[in-house]
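Novice: Show me how the following folds:
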Amino acid sequence: MQIPFKQYGSLLADYLKPQRGRVIGLAIALLSSIVLQIINPQILGYFIDTAVEGGSQQSLLGAAIAFTAIALLTQVFSVAATYLGETVAWSATNALRVDLAAHCLRLDLSFHKAHTPGELLERVDGDVNALSRFFSQLVIHVLGNGILLAGILTVLCFENRLAGLSLSAFAVVALSLLLGLRSLAISPWADYRQISAEFYGFIGEHVAGREDIRANGAVHYVLRRFYELLQRWLPVYQRARFASTVLWATSVGLFTIGNAIALAVSAYLWSQNAITLGTAYLIFHYTNLLAQPIERIREELEQLQQVEASIHRVREVLNVQSMLSNQGHCSLPMGALPVSFKQIWFSYETSKHQNPERAKFPAPQNWTLQDLSFYLPAGQVLGLLGRTGSGKSTIARLLLRLYDIQSGQIHLGGGAIAQVPLSELRQRVGLVTQDVQLFQATVRDNLTFFDPQIPDDTILQTLEDLGLAPWLRSLPNGLNTHLGSDSSGLSAGQAQLLALVRVFLKNPGLVILDEASSRLDPQTEALIEQAINKLLKDRTGIIIAHRLQTVHRADQILILEQGQVLEYGDRSTLANQPHSRFAQLLKTGIGVGEGG
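Specialist: The predicted structure follows:
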């Protein structure tokens, strides 16, 4: 198997190129440390030979001072290399985290439905964190210790050819054996990273649903699954660690053999008067020093097992392509936008129906929308009714292009929606749901989605228009007050009004309301109804209604049943037709369900 810094050279180039200066400094510090490590034993060998031969104390003192100075300088370069290595590693991995997170956010919802938030967190943070050594210590230290190894063997050959050749043969055998054993451990570490991602995905999912789990008495069931996951995790971890232990045990045995070779060669050469005592010491010292690069390379290769698995998993995510094409170049007109659905067939199980021709013979249980057609003129409001699972929310997702249809045509603003750039589309289509997601950030950032270009005056005027000015004045730091992600400090009505402010600031041409005023007290609901009236003025609107009272402002009514049009027409006309489904609902006052 190829070594990652060869196989993934482009990954290194992309993330190390912006840090060219630091990388060069790291290389200089590391190479300087290597050179000094090779030179210092020579001084110690000279000191021993001089002392044995009865040399002057001045020569011995000079050698001792030089040895100490070089040892200290070696440590200085080692510290500098460590500092630069950590800086390079964190800078590169943080840049990779940003790219990976941005890539995940650009993918369509089918990807996110197939991967839990915890699993993606492990990919973006856990796997990337394992690559920190790949960007600094792994590559630089493998190369650096390779140079140190070559330097030691070269010096040994100059000191004595027999010693140099003997230890060179030992080093080749040792490295070959370690490289051969390395490949045996890659698969166990890949399995370990995968089950680790599953574990964090499980934790994230069930911690988020802790209230429902406790309320429905499912704690014991969740704990049983938790224990089962841990029982699967342990043997996988043990296999991965055993593979690493094999490398460690092999390296320890090899160092023992290396020391034995060095002692045997030194004893033989000494008996033949071929070397001095200082040279004998040098051979043994260099042999011990030889263990350092071999052991370091072994450690890096052990990390390499995990790094290869992490690189594979990171690249696996980066290679996932969104099913949504973003090649559009048509702009939407300003103002209210007309909406047109023509013979729309859509299924969340896209892999089962790739050929649009199959829409002529659909399997009803697989299609969320079936042959759906309607036209909503600019500036009018559509009331969307239907039972749970009828496809109401799916229409909103398609208009935001969170998914693409399998067959048919969707037009927005007079042109095909697929020809509109996603960034512009989602700026010109506003969605307000019952569940408002707030961020752990300031009020301003929560309202503008971190867009600094929206002036404060515009935000304040919008808050004033929606009746939120008294609430804003009650905050200690106004727009700079920090909010919690759990909507702490806000009532449900205030959170809904903040969601409406977000849409106002976007100034969309199409507004989609997913029963934004439900589950609120009458006074707050009345306030939100006033805000909705302002929001829908001079804009096209779609109201996904769960209660009949909310469609009183609609111009058209569309009732869905299992993804098909059950009834569609002008609201007043349908209300005055006694046999229409809408008139019967108004007469009985029965709700129409939720979701879809």
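
Novice: CA only for contacts and neighbour counts going forward, please
Specialist: Noted.

Novice: Any chance you could list what contacts stretch 517-530?
Specialist: Here stretch 517-530 makes contact (CA atoms under 8 Å, 6 or more residues apart in numbering) with 434, 466-467, 492-493, 496-497.

Novice: could you redo the residues you listed as TSV and give each row neighbour count?
Specialist: Compiled in TSV, those are given as follows (neighbours: other CA atoms under 10 Å):
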residue	neighbour count
434	16
466	21
467	17
492	18
493	20
496	25
497	25
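
Novice: JSON lines please, covering these and showing secondary structure and distance to residue 456.
Specialist: Shown next, in JSON lines, are the contacts of stretch 517-530 (DSSP: H, G, I helix; E, B strand; the rest coil; distance: CA to CA, whole Å):
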{"residue": "434", "secondary structure": "coil", "distance to residue 456": "26"}
{"residue": "466", "secondary structure": "coil", "distance to residue 456": "15"}
{"residue": "467", "secondary structure": "coil", "distance to residue 456": "17"}
{"residue": "492", "secondary structure": "helix", "distance to residue 456": "24"}
{"residue": "493", "secondary structure": "helix", "distance to residue 456": "23"}
{"residue": "496", "secondary structure": "helix", "distance to residue 456": "20"}
{"residue": "497", "secondary structure": "helix", "distance to residue 456": "17"}
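
Novice: Let's compare: structure for the following, please.
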Amino acid sequence: MSAPMGAGAPGQKSKNFRAAMKRLVEQLRPEKTRAIGILAVTVASIVLSVIGPKILGRATDLIFAGVIGRQLPPGISKDQAVAALRAEGNSTFADMVSGMSVTPGHGIDFGAVANVLALAMAVYVLSSVLAWAGAYLLNIVVQRTVYRLRAQVEAKLHRVPLGYFDRQPRGELLSRVTNDIDNIQMTLGQTMSQLVTSVLTVFGVLAMMFVISPTLTGVSLIVVPISFIIVAIVGRRSQRHFKAQWMETGRLNSQIEETYSGHVLVRVYGHQGEVERDFGDRNQKLYEAGFGAQFLSGLIMPLMSFVGNLIYVAVAVIGGLKVANGSMSLGNVQAFIQYSRQFSQPLTQIASMANSLQSGAASAERVFELLDEPEQTPDPEVPVSPGPTTRGRVEFEHISFRYQPDTPLIEDLSLVAEPGQTVAIVGPTGAGKTTLVNLIMRFYELDAGRITLDGVDVAQMRRSDLRGRVGMVLQDTWLFGGTIRDNIAYGRPDASEEDIERAAQATFVDRFVHTLPDGYDTVIDEEAGNVSAGQKQLITIARAFLAQPSLLILDEATSSVDTRTEALVQHAMAALRSDRTSFIIAHRLSTIRDADLILVMEKGQIVEQGTHAELLEREGAYARLYNAQFVGAIS
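Specialist: The predicted model follows:
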């Protein structure tokens, strides 16, 4: 089932950027103490880094004063030297000297310069150490936050109803759980530190700039409104591309997962070309969305650098004139130029981070959409249990159920399965057979009526208690990456080695296990490709056998085994079904002849019920199904 096209169409913006970022910040709340520590060391690091240029400016003043002092006659004061220069007509030079701390005839004081440089070195080293400490703490905060977010998503997936997975393509869901959370981690790791550092740096540098020269500060502040204009224009256009990028990533993942899980059928039916075209179309859409997002976000840095360079030129020219007229020292101009660079750089980073935040917000929104999905009905606060020993009497009392509100499926159905009975359910595809047993397991909730187990409404039981009493073998086998022994023991993790082998022998798994190089320690690969479909089915049957459930549900459990093995498994099934109520969904009517009760379903209703012989005598729906399989095949 594909996702609704309107839900993730390219070009769609984040529904609410501010709300998504607010919820993302709330995820950091458990790390409040560490966050305060990060803020403290970051402030200290920035204060020291901001002081650095001012200290280096002092070293420049000492060197420049020494150079100029050597050019002046010794033995006179600075005022006398300035007066002499004005008398000679060197007014510009005189203005510059008057604004300097210079001693005529004295050269560079290398001792004082060395002390200033040592102080600058200590300040920068300490600033770097504090910055490293902040980065270390930040990494802890981000990793712990993402760890909790992944845990929330994992827990949520166990609380959403089964219908959610029916509506959601697996690749799209996996993309939210992996790609989107990874993008959130990258966004938090890269932008949190830069954002805090950049904002604090802007304020710290701005304060130092005002101290040095309010005039030059006013010139530098021109970059601020320009930055906001650039961010507003570019960010608004790039936001929708980031949203589209992650949407298309999910769709491409879904298509890849679907194609490669069924690659054998793709080749059998010769659809390689169609798959390649489909992949090419989706890949092209992802390319266009990704290119648009990265191109637009990439415009911010060059634009901001261009504006910053213009401001740099203006500061250099005006500062040079101020040094020439003696209103500023060369060291202060040098420091101010460094500050202007430091001022424009964090603004550029903040502008650039706006697009990273847009990308992170788009991913956060997709993850929060999953976390906000309606959950299955919670277990009752005071659950009821049938008791330690379950007899297995199942009763359907006027139940109604529909997947879609306007499409009835099961209406007013009643049924009783007595303890120890084997109840077979047959009927055409879509009749509601599998739905019926899914309702027993509470994979879906009833619209009306109730189902009882030994007189207890299953809705009043904990799901874990209910499902712990039920064994289920499905037509679609599922084995996880692990040994054959581990896959069988999944039905009862505390089972002994003897119990596992006994279950394997009863279900004829033991026969083929000994033909494998590692026996029960044979590792099932990711797609269980090293065992046949029939062998996989036998392992799942052994798993159910080991669990020794009170209620057994078999949904086409022998559909993947050969005729000879099926006959053997039927004997094992007979032993497994003894003394417990069993529901069997079957299309092969030969496998249910011995059932105590056969239900024939059509369009959600039980149209016939009885034993195999009784139903054949009626020559109704069951007889038509039976004759279609056997008589028709013979003729």
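
Novice: And the TM-score between them?
Specialist: With the length set by TM-score structural alignment, normalised by the length of the first structure, the two chains reach a TM-score of 0.86; 576 aligned residues with a CA RMSD of 3.2 Å.

Novice: what's the counterpart of residue 96 of the first structure in the second structure?
Specialist: Aligning on TM-score structural alignment places residue 96 of the first structure opposite residue 149 in the second structure.

Novice: What distance do you get for that match to residue 125 of the second structure?
Specialist: The gap separating residue 149 of the second structure from residue 125 of the second structure is 36 Å, by CA to CA, to the nearest Å.

Novice: more crowded one of those two?
Specialist: residue 149 (21 against 15; other CA atoms under 10 Å).

Novice: how big's the offset between the host helix or strand of the more buried one and the first structure?
Specialist: Per DSSP states H and E: residue 149 of the second structure is located in helix 110-157. In the superposition with the first structure, the average deviation recorded for helix 110-157 of the second structure is 3.1 Å (mean CA distance after the TM-score superposition for the first structure).

Novice: Likewise for stretch 302-314 of the second structure?
Specialist: Mean for stretch 302-314 of the second structure is 2.4 Å (mean CA distance after the TM-score superposition for the first structure).

Novice: what does that stretch rub up against?
Specialist: Contacts to stretch 302-314 of the second structure, defined as CA under 8 Å, 6+ apart, come from residues 219-220, 222-223, 226-227, 230, 337, 340-341, 344, 348.

Novice: now, which of these lie within helices?
Specialist: Those of the contacts of stretch 302-314 of the second structure mapping onto helices are 219-220, 223, 226-227, 230, 337, 340-341, 344, 348, per DSSP state H.

Novice: Could you tell me which of these count as buried?
Specialist: Listed as buried from these are 220, 223, 227, 230, 337, 340-341, 344, 348; burial here means 16 or more other CA atoms under 10 Å.

Novice: so, if you compare the residues you listed, which one comes nearest to residue 613 of the second structure?
Specialist: Distance to residue 613 of the second structure, by CA to CA, is smallest for residue 230 among these, at 81.7 Å.

Novice: who's in contact with that closest one?
Specialist: 300, 303, 351.

Novice: Show me what the second one aligns to in the first structure.
Specialist: Going back to what we said before, that points to residue 303 of the second structure. Aligning on TM-score structural alignment places residue 303 of the second structure opposite residue 250 in the first structure.

Novice: and that match, how many neighbours?
Specialist: Residues lying near residue 250 of the first structure (other CA under 10 Å) number 16.

Novice: Can you tell me the element the equivalent of residue 576 of the second structure over in the first structure falls in?
Specialist: Under the alignment (TM-score structural alignment), residue 576 of the second structure pairs with residue 535 in the first structure. Assessed by DSSP H and E, residue 535 of the first structure sits inside helix 522-536.

Novice: buried stuff in that helix?
Specialist: Buried residues in helix 522-536 of the first structure (16+ other CA under 10 Å): 524-525, 527-528, 531-532, 535-536.
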